[in-house]
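Asker: Pasting the sequence and the predicted model now:
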Amino acid sequence: MLRLLAVALVALVLPAAASAASPTVDYGPISHQGLSSAGPASTALKLTVQIGMIANQSGLQTAVKNASNPASSSYGKYPSLSTLSSTYGASSSKRSAVANAFKRYGVTAKADVTDLRMSATISIGNAQKLFGTSWTQYRSGTAGQFVVLPTHTPKLPSGIAGNVDTIAGLRLTVSQSASSSSAHGPVVAPTRPVAHQAQAPVLGGTPTRTGTPATGCLAGQYPLQAAGTAGLMPNQILAAYGIAPLQASGLLGQGARLAIVGEAPTPASDVNSYRSCFGADGTPLAIHGAGSIQPILESSLDAMVASAVAPQLANFDLWVTPLDESSDDGDVLGFLNMLAAPLQATTSGHALPDVVSVSYGECESTVAPYTASRTIVERELSAMAALGITVAVAAGDTGSSACARGVPANQLTSAEKQVQASWPATSPWVLAVGGTNLTLNASNAITSSGTWNDALYPAPYTNATAAGGGGQSTLNARPWWQTGTASKRRVPDVAAFGDPAPGYPIICSSGVQKCGPGTQSVAFVGGTSAATPLVAGMVALWNQQARAQGLPRPGFVAPLLYLLAQRSPGAFLDITQGTNALFGGSCCTAGSGYDMASGLGSPRADQIAGLLATR
């Protein structure tokens, strides 16, 4: 998981302007109570505004339920994008009215492809005229950093009033020095040594290699890594999760479409080398929007794991959208643009994906104040689910304490150690993926598997802040498809191998951030950012299987998986060992059936594929 940094401001009531704003519009945290003024904001500063339109949101949510509920007569009947926008999106009159309100100030406001939102980039000078209030620069409490906020509650002009219910992006964080987006480091625990003695299992998992690896090109090009004890090879993962039998039957992803969204690219040459090394040649990875952004190990991990599961996809895409760590809302709106990239690409002729792999997130308490931004992202996710797209989201890499992500163990505060789940994994419109450990036998079948928690491993494999994410949401209610009696959403939904001890082998070149020296090298990494593309690849194969057999399209698969877990529990490896608690407490311990350490357990890809006809 990547940590989205945010300036935590509490959303309080602003002093009212002369004309009261509509009480139904959510602006997010635009309060300046308790902040000291540093003078008027520069009118040249730019705001990127996302506008949530009044649309048929309830109808859209009903459409998701009808198409994804296996008991429904409409199961698998997902609308086209054009049907979705015309049926559930804002009307053309509403969109025109909002566009015209901005046009008066020379600003173009554009609707997205779903017609659920519009966006515009506007100077503060024009924003002051449009919204009837000045903007002021306030001291944030951090040296050299200021927060630019509306001085009074915005007044909605004609054309916007009555047509929108959410406006995000009216606040801005600025620094005295230049600030730019930077690539995040890998979201996995540190690379493990390759030459230690084999270890005994601990709570289901073994921190060194087990089973029988097919090391591919490593034996000739990287003999130390091939002969070492780090890393489970692709052949082992495919066998362990029942993917190998599907591939042997001809299911390699043909006709299915998988997209990865990330903030930076991976070198295509590294992905090609990995695939050639392990016999996963097939559909080339198409990278969009990379520009001059430095590649990161995260994107390499996503692409390589997915390509091993479904090498012959009809479309295999990596959509790159940079994130800005200094953004005023923790770049939730940057994540929105990242998430929306595969949908917006349909305007250029790209087909919609069947599944999207997302390895980003932030603890819920950080994003909680940013209600407007989150609402717009949640609506985007609901639209994707309504289109039959499974968005698989990593549940986090710091166990049940999502706020501990990226903080050294000796610097963690008590607040960061508290039980927190990771968003957007807690969205009701996604499939949240947790992490497990593994022990394999000589046939690469799973001997045992537990909750990933490296704090419980012996040295040198101990990592006090590395465990599979999980917990209960404080933001989202339990969706209709999730079993149990809890009132809130619980994550993960499923889990798969994510333990960086022993990890996955990744080939990376020196130009990749955090990669080793030399033209190319091998790293062994993990995290729920590895488990997520693994599960996303399974979803692609299930979609291919359904098409081949003339069955309803699985689409948004979370409801189906919960139903299958009830009817055919053997289709999942039930994880009953371990806990993802890193700092004490009872959340979250693995047990029989669903739990917040491992969800329903690990999907057995071949068994689920065989059950598609029995829903």
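Answerer: Happy to help now that I have it.

Asker: going forward, measure contacts and count neighbours with C-alpha atoms only.
Answerer: Will do.

Asker: just the strands in the stretch 201-350 of the chain please.
Answerer: For the stretch 201-350 of the chain, the strands defined by DSSP state E, counting those that start in this stretch cover 257-262, 286-288, 315-320.

Asker: got the contact list for the second one?
Answerer: By that I understand strand 286-288. 265, 316-320 (Cα atoms under 8 Å, 6 or more residues apart in numbering).

Asker: and Met141, how many neighbours?
Answerer: I think there's a mix-up here, since residue 141 is Gly and not Met. Per other Cα atoms under 10 Å, the neighbour tally for Gly141 reads 11.

Asker: Show me what the longest helix out of those in the chain is packed against.
Answerer: In the chain, with assignment by DSSP state H, the single longest helix is helix 528-548. Helix 528-548 sits against strand 257-262, helix 297-309, strand 355-358, strand 390-394, strand 431-436, strand 494-497, helix 605-611, with contacts defined as 3 or more Cα pairs under 8 Å, 6 or more residues apart in numbering; DSSP states H and E.

Asker: Next up, a structure to set beside the first:
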Amino acid sequence: MIVPAFLLHSTAVQAAPPSGRSVISGHLVPALQHHSPLHTSSANRQLQLSIALNLRNKAALEALVRAQSDPHSSLYHQYLTPQQFTAQFSPTEASVRSVVNYLHSQGLQVSSVASNRLLIDASGSLSTVERAFNITIADYTLNGSTVYAPTSEPSVPANLSGLVLNISGLDNAAHYHPAKHMAPAAGPGGGYTPTDLRTAYDMNSLISSANGSGQTVAIFELDGYKASDVNTYLSQYSLGSAKYSNVLVDGATNTAGAGAIEVELDMEVVSAIAPGATQKIYIGPNSTTGVNDTYNKIVTDNVAKVTSTSWGLCEASSGTSELSALDNIFLQGSSQGQSFFAASGDSGAYDCNNTSLAVDSPADDPHVVGVGGTNLQLGSGSSYGSESAWSNPSDTQRSPEGSGGGGGYSTYFSKPSYQSGTGVDSNSMRHVPDVSADADPASGYSVYCTVSASGCSSGSAGWIAVGGTSAAAPLWAGVVADVNSYLAGQGKSTLGNVNAELYTLFNTSQTYTAYHDVTSGNNLHYNAGTGYDLATGIGTPDVWNFARDAAGTTGGGTNDFSISASPTSLSIVQGGNGTSTISTAVTTGSAGTVSLSASVSPAGPTASLNPTSVTAGGSSTLTVSVGSSVAAGTYTVTVTGTEGSATHTASVTVTVTTSGGGTTTQALANPGFENGQTPWQESSSGGYQLIDTTLAHSGSYSAYLCGYNNCNDQIWQSVAIPSTATTIKFTFWLYVSTQESGSTCYDYFYARLRTSSGSTISTVKSLCNNTASGWKQYTFDVSSTLSSYKGQTVQVYFQGTTDSSLPTNFFVDDAALNITTP
């Protein structure tokens, strides 16, 4: 069921959190704001939680997504991989570790951390959860049912402030529902057939050559289906063999239940429009945790560039923290070039099923395409006749105001920059829907379903006519799969994140008319009109026109380039400098702007580029300067070029020589940890891999010691000291951050030289939590220290330790042992 919610923010007074804790707002259930709790809920009740963490650099990510949709940007259609997203925008491993450690310390069981680190799944008894987040969870009566929810906002220790965004699973008041209406039909002709839909929306010319082949559509579901029903539909309409498979999330099973008609509707409509596309049916539990994990699985899998979802709930039924958590997931999908089509709801402008204006989630999200509903009337031969906004004030089975296509203003999300054009008014909030398609049950879709639990009949009576925006969303998903197939066949980039492209085709002069402008009817409150309107959005598709226009706006294939250095090696005396020419060339696509940067490993020489960006095909001058105090030895300068999502590097080897003679060799192997663990050896009391990408001084990797309580992390490497060594210098870079306060030392870092058997020769440097600072270089002349170890093997050794209180992080990078011989 869908629960009513009258206000987005509860008027309940939040008590001040205990000292040292940080409140995470947005968890109070608006629908319960005028309800008194019955009593505290059962302490033994087991709760399944999905804890969402904040993104890093969200503003930069949103700017990237805008650039990816801007044809004038060098980042146009340069989409990220999940791995690139995680490296650039996900919470750090250290942040995840801090939250996981806290959950463990409170007695909660952590079952998984999502690969993008956005979600941590945990479980525990209600009493354990209450203690962990300083809340009371009570039972309430809501719409005749007993539900549970927190009576105040949760909080976490202050050291986790800013890390945790949302804790889903603290309540069970909200329940997602499908946006569909159904009625019995006499036979397959009782609703619009695939031929009717294709002809009316001008798809035949496209589907004859591009039917979704080579594309994958993800279909989000919270119930199972009966495969034989879908296969009967495919056979009846000669749509080819089944191309669907299941992805089960959080222990869900493909068991056809009350929502099976929704699942089968989605699969059958996508099959009707894009019969050549592969379908991935993502099925999760109908809970907030299940919803988040299922959407996140679609995004992290990244196998489908188009997703259809027909499950939603009134925007005000979710706390703002849950809306933000979903938005982060959809934002990642957008940055990866994924499009999401969501039904806008079937209660018209009254999505909370009362007399208050409201819109549906997730159609309200600016990184999702909200799909509204119309009544489609056919002309002769199933041709397009006319359309009007769908509304039926007499159909009050769900809402007292009637039924109709969802639409209106979000109360949470701001209007995105792409949402503009004739009819888009000055209201600063997100407008819903974006587009529409047939949804009125009076002009419904032919569907086959025999699942009795879902209200379907067996045998030939399984043919029913189904309406609702639940049908319009998969229709649009199928259309985009076909268009992507068409574009790929022409060697052009596919639509990717389609939100802005929809408005580009609406706002700019095109060769063909891509949309039917629906100008009559209403959605129980908002009237349809010229251009954009809150009843039908931009309008409904003329698919063949849409595809041909898109072919003219998406451009060619992916741009790519190469980068090289000449010369690739330099010999520079202390106090001198040298240069190398960095050249770029276009390898595929067209010339774009290549941004250039340089790094040096190990640290010592400095490198600069002039200019720092060139048009692909241009060149830049790399200048390497060596100070008089830079140790003699071998260094590597890495020049990185980035154009869109394409990144390439070129390397220059720099040999630094002393002005007084002698040869200096850098004796450590893999000093910047860029080549993995070898030949470093490591030991971690927490069982962690110590070389990772959490924070690096240069390159991508460093050694990460500690960051958790009761830590004893060690990393070391054996080095042979030449018998002729005259000078030995030990240097490394260190970054220290801590959650401890005050001047007392609790957590320690040691840099040591040890014998081959592990006995300490010298503790070169000892630091603790009260010396926290950013990256800092330490250099030591250890010639006399190792004078008696010439001709022997010694160990270069780093260690971090912490006590049982708040943890400290120690990051080591770009170590060197520079040995000069005659």
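Answerer: In hand now; what should we look at? Note that the structure is predicted; figures quoted are calculated from it, not measured.

Asker: Could you get me the TM-score between them?
Answerer: Remark: TM-score between the superposed chains equals 0.79 [TM-score structural alignment, normalised by the length of structure 1]; 534 aligned residues with a Cα RMSD of 3.1 Å.

Asker: so where is stretch 425-442 of structure 1 in structure 2?
Answerer: Under TM-score structural alignment, stretch 425-442 of structure 1 corresponds to residues 363-380 of structure 2.

Asker: doesn't Gly385 of structure 2 fall inside a strand?
Answerer: Yes - assessed with DSSP: H, G, I helix; E, B strand; the rest coil, Gly385 of structure 2 lies in a strand.

Asker: just the helices in the stretch 351-500 of structure 2 please.
Answerer: 469-489, 499-507 (DSSP state H, counting those that start in this stretch).

Asker: what's the mean distance for the shortest one versus structure 1?
Answerer: Taken over the aligned residues, the distance from helix 499-507 of structure 2 to structure 1 averages 0.9 Å (mean Cα distance after the TM-score superposition for structure 1).

Asker: before we move on, back to that, with distance to Leu564 of structure 1 and mean neighbour count as new columns, can the helices and strands packed on helix 528-548 of structure 1 be given to me in CSV?
Answerer: Listed next are those as CSV, based on distance: least, Cα to Cα, whole Å; neighbours: other Cα atoms under 10 Å:
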stretch, distance to Leu564 of structure 1, mean neighbour count
strand 257-262, 23, 27
helix 297-309, 22, 27
strand 355-358, 19, 28
strand 390-394, 17, 31
strand 431-436, 15, 34
strand 494-497, 12, 33
helix 605-611, 8, 19
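
Asker: could these go into JSON lines alongside distance to Leu336 of structure 1?
Answerer: As requested, those are arranged in JSON lines below (distance: least, Cα to Cα, whole Å):
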{"stretch": "strand 257-262", "distance to Leu336 of structure 1": "11"}
{"stretch": "helix 297-309", "distance to Leu336 of structure 1": "18"}
{"stretch": "strand 355-358", "distance to Leu336 of structure 1": "12"}
{"stretch": "strand 390-394", "distance to Leu336 of structure 1": "13"}
{"stretch": "strand 431-436", "distance to Leu336 of structure 1": "17"}
{"stretch": "strand 494-497", "distance to Leu336 of structure 1": "24"}
{"stretch": "helix 605-611", "distance to Leu336 of structure 1": "30"}
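
Asker: now Pro428 of structure 1, nearest residue through space, not along the chain?
Answerer: Pro479 (5.6 Å; Cα to Cα, 6 or more residues apart in numbering).

Asker: Can you tell me the residue that sits opposite that neighbour in structure 2?
Answerer: Taking TM-score structural alignment, the alignment pairs Pro479 of structure 1 with Pro416 from structure 2.

Asker: neighbours of its match, just the number please.
Answerer: Residues near Pro416 of structure 2, counting by other Cα under 10 Å: 17.

Asker: Please verify my assumption that it contacts Pro366.
Answerer: Yes - using Cα atoms under 8 Å, Pro416 of structure 2 makes contact with Pro366 at a distance of 6.2 Å.

Asker: Please say which position in structure 1 Tyr282 of structure 2 maps to.
Answerer: Checking TM-score structural alignment: Tyr282 of structure 2 goes with Trp319.

Asker: aligned partner of Phe341 of structure 2 in structure 1?
Answerer: Counting by TM-score structural alignment, the partner of Phe341 of structure 2 is Ala392.

Asker: cool, and Arg198 of structure 2?
Answerer: Looks like Arg198 of structure 2 aligns to Leu238 there (TM-score structural alignment).

Asker: Grab the nearest non-local neighbour of that match.
Answerer: If you skip the residues right next to it in sequence, Leu238 of structure 1 has Ala244 as its closest partner in space, 4.9 Å away by Cα to Cα, 6+ apart.

Asker: how much space between the one you found and Ile237 of structure 1?
Answerer: Distance from Ala244 of structure 1 to Ile237 of structure 1, counting by Cα to Cα, to the nearest Å: 9 Å.

Asker: Looking at the two, which one has more neighbours?
Answerer: Applying other Cα under 10 Å to Ala244 of structure 1 and Ile237 shows that Ile237 carries more neighbours, namely 25 against 21.

Asker: measure stretch 515-529 of structure 2 end to end?
Answerer: 14 Å.

Asker: Is the closest residue to Tyr105 of structure 1 other than its chain neighbours in a helix, a strand, or coil?
Answerer: Among residues not flanking Tyr105 of structure 1 along the chain, Asn126 sits closest, at 6.3 Å (Cα to Cα, 6+ apart). What three-state DSSP gives for Asn126 of structure 1 is helix.

Asker: ok so, going back, I figured the residue nearest to Pro428 of structure 1 was touching Arg490, is that so?
Answerer: No - using Cα under 8 Å, Pro479 of structure 1 is not in contact with Arg490, being 9.3 Å away.

Asker: thinking again about what came up before, the longest helix of structure 1 vs structure 2, mean deviation?
Answerer: Looks like 1.0 Å for helix 528-548 of structure 1 (mean Cα distance after the TM-score superposition for structure 1).

Asker: and that helix, how far out from the chain's middle?
Answerer: 15 Å (Cα atoms, centre = their mean, to the nearest Å).
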